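Undergrad: I would like the atomic coordinates for the input below:
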Amino acid sequence: MKFKLLFLHLIVISTSILSQENESKTDTLSVEKEKKLSLTVDFVSRYLWRGQCWGGNYVAVQPTIEYEVSSKLTLGFWATTNFKSDYFYPDGVTSYKGYQEIDFYATYQLNDFLQFQVWDYYWPSVEKIEGIDNGFFNYGKDGVKTVDAMLYFDFSEGYKYPFNATISTLVAGNDFRFDSNGENEKQNFTTYLELGYTFTLFEKSSIKGLQGIELDSVIGAVLNNKAGYYSYADYDKVSFCNLGIKATKEIDLRKGITMPLSLNYVHNGATQNTETFGKNFVVAGISFSY
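TA: Purely as a prediction, here's the structure:
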């Protein structure tokens, strides 16, 4: 009788343990499924892209949606707008007061440090402009579409030196160069190189608010800007248009929500075409990520 009771007791315990393990696995799978989709909203004091100022000195909102198809493949959507409806400034000459952009992208992780990315940029004017076709599928010389193919090297995890590098080439879309007569347009394949290094500060500080502050330094240059795709860079030589340093502090709001705060200084080292917005920029940002 005692043996039977002991046997039944063992069965009950085993069933309980298996039930707990299954619940744990279910919770883990649920978390993994939640992680497949990530959402971010950035609020920045102005929009800069590789040392290029788009939309003037106006606050921009930038949502990002990413879906992890597999451990290597991710699909994403990114957009920016400063909610301005005027294309030109009051002087009628300076452009890009109002700016909007919608991008779709895919990233594929080739190995632990190398990622291949393809971005489809769509930057329609906020009002109708003569000579500009805002058609979404127009990749011609009067269109507002560009395809960017990138190799992104990231040695920030598992390596001694936390640096990264980007090689970007425009492979399709409105990236044409012309001869002196404005004819014989050819795809320019404008190429941009960027090197970055990350410093982590105050890791052992007793002040919790200082722990984990990151400084990201960057040096970026466009190599062959003959098509003038980089409006605020040199057209006839290598142009170091993106020299900067960015401080970031991430705050954990719990329940999977984080709030990174950032302050970014960027210097455009081009010798020409920087008169519109200047050479030096300070950009503050706050993000909410889930």
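
Undergrad: When you work out contacts or count neighbours from here on, use the C-alpha atoms and nothing else.
TA: Fine.

Undergrad: show me where the stretch 1-150 of the chain has helices.
TA: 2-36 (DSSP state H, counting those that start in this stretch).

Undergrad: can you give me the strands in it?
TA: Per DSSP state E, counting those that start in this stretch, the stretch 1-150 of the chain has strands spanning 37-44, 47-49, 52-54, 60-68, 73-81, 100-109, 114-122, 145-154. These are given in chain order.

Undergrad: Which secondary structure elements does the fifth one sit against?
TA: If I follow you right, that is strand 73-81. Strand 73-81 sits against strand 60-68, strand 100-109, with contacts defined as 3 or more C-alpha pairs under 8 Å, 6 or more residues apart in numbering; DSSP states H and E.

Undergrad: Columns mean neighbour count and distance to Ile245 on top of the ones you listed, output as JSON lines?
TA: Formatted as JSON lines, these follow (neighbours: other C-alpha atoms under 10 Å; distance: least, C-alpha to C-alpha, whole Å):
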{"stretch": "strand 60-68", "mean neighbour count": "19", "distance to Ile245": "20"}
{"stretch": "strand 100-109", "mean neighbour count": "18", "distance to Ile245": "24"}
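
Undergrad: for comparison, sequence B:
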Amino acid sequence: MKTIKTIVVVFVALLSITAMNAQEESGASVDLGLDVQSRYIWRGLQLGGASPSLQPYVELSTGKFAFGAWGAYSTGGVSAGQEADLYATFNATDNFSITLTDYFFPVEGGAMDYLKYNGHVLELMLGYTAGDFGFTLATNIAGNADMDANGDQAYSTYAEISYGTTIGSADFGIFAGAVFMDDAGYYLTSGSGFINLGVSASKEIKISDSFSLPVNAALTVNPDAENVYLTFGFSL
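TA: Model prediction:
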């Protein structure tokens, strides 16, 4: 029960120490903004209902480390799929990274005991790139939102391979993702399945001489759930 609370406290402490040290490092930077998506599609799953999603973020980077917070909030007022996440990334090399993410799913109007076990999932993710190809492996290692019928940790695992290139003025990508050991139904499968296949594109649209708007679109198919989504978004 104390696992998530300890991790959150340690994360905030590390973020504070890093922020103070970053003031003395010329390579430190802070990035923040807001993504607006027509729907919130995550790993082939639609979260937050069939309404646009506002997704704010802030990240502090210094050296090989990055610490950040990310959120998702449905404009349709749907509680399911709302998020307030914390993450820490270690870029071991130019090609390999390790990310620890604390996913938290708040419920509007309800007390969720943030510093306890309720509503959290802790995920460990490994990322590797080789040229234009990328590979991701992510496993839930703690959290009561991914427990099976016996109350045991399910360790739901997601794997994805992707390829990206540039066509004209746009960045183009294809991706394929599958889930394993999903005994708790965290990814809404019966244990395993292909849940995230699709193509994506992004580019910048010039609005004026001093401002360009980054836009993106994706066609996502979830073969396991027999669903398909076409989404559009932009970043501020």
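
Undergrad: Let me see the TM-score of these two.
TA: Superposed pair, TM-score by TM-score structural alignment, normalised by the length of structure 2: 0.82. Supporting alignment: 212 aligned residues with a C-alpha RMSD of 2.4 Å.

Undergrad: on that earlier part again, got the strands of the stretch 1-150 of structure 1 as TSV, with distance to Leu5 of structure 1 columns?
TA: As requested, the strands of the stretch 1-150 of structure 1 are arranged in TSV below (distance: least, C-alpha to C-alpha, whole Å):
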stretch	distance to Leu5 of structure 1
strand 37-44	49
strand 47-49	72
strand 52-54	77
strand 60-68	50
strand 73-81	54
strand 100-109	56
strand 114-122	60
strand 145-154	60
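
Undergrad: So which of those strands is nearest Ala227 of structure 1?
TA: strand 145-154 (12.7 Å; C-alpha to C-alpha).

Undergrad: picking up where we left off before, with distance to Thr169 of structure 1 as added columns, please give the helices and strands packed on strand 73-81 of structure 1 in CSV.
TA: Listed next are those as CSV, based on distance: least, C-alpha to C-alpha, whole Å:
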stretch, distance to Thr169 of structure 1
strand 60-68, 22
strand 100-109, 14
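
Undergrad: Indicate which one of those strands is closest to Leu261 of structure 1.
TA: The minimum distance between Leu261 of structure 1 and those falls on strand 60-68, with 14.4 Å, by C-alpha to C-alpha.

Undergrad: gap between the spatially most central residue of structure 1 and Ser30 of structure 1?
TA: In structure 1, the C-alpha nearest the mean C-alpha coordinate belongs to Trp78, at 7.9 Å (C-alpha atoms, centre = their mean). From Trp78 of structure 1 over to Ser30 of structure 1 the distance is 26 Å, taken as C-alpha to C-alpha, to the nearest Å.

Undergrad: Leu253 of structure 1 too?
TA: Summarising the geometry, the distance separating Leu253 of structure 1 from Ser30 of structure 1, computed by C-alpha to C-alpha, is 20 Å.

Undergrad: can you tell me which helix or strand Phe172 of structure 2 belongs to?
TA: Applying DSSP states H and E as the criterion places Phe172 of structure 2 in strand 170-180.

Undergrad: Who are the packing partners of that strand?
TA: The contact analysis (3+ C-alpha pairs under 8 Å, 6+ apart) places strand 170-180 of structure 2 against strand 157-167, strand 193-208.

Undergrad: Which of the residues in it are classified as buried?
TA: If you call a residue buried by 16 or more other C-alpha atoms under 10 Å, then strand 170-180 of structure 2 has these buried ones: 172-180.

Undergrad: Stretch 258-266 of structure 1 now?
TA: Quick answer for stretch 258-266 of structure 1 (16+ other C-alpha under 10 Å): 258-259, 261-264, 266.

Undergrad: what do you get for stretch 234-246 of structure 1?
TA: With the criterion 16+ other C-alpha under 10 Å, stretch 234-246 of structure 1 contains buried residues 234-235, 239-246.

Undergrad: can you put those in CSV and add distance to Ile65 of structure 1?
TA: Putting these into CSV (distance: C-alpha to C-alpha, whole Å) gives the following:
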residue, distance to Ile65 of structure 1
Asp234, 34
Tyr235, 34
Ser239, 32
Phe240, 31
Cys241, 28
Asn242, 26
Leu243, 28
Gly244, 26
Ile245, 26
Lys246, 23
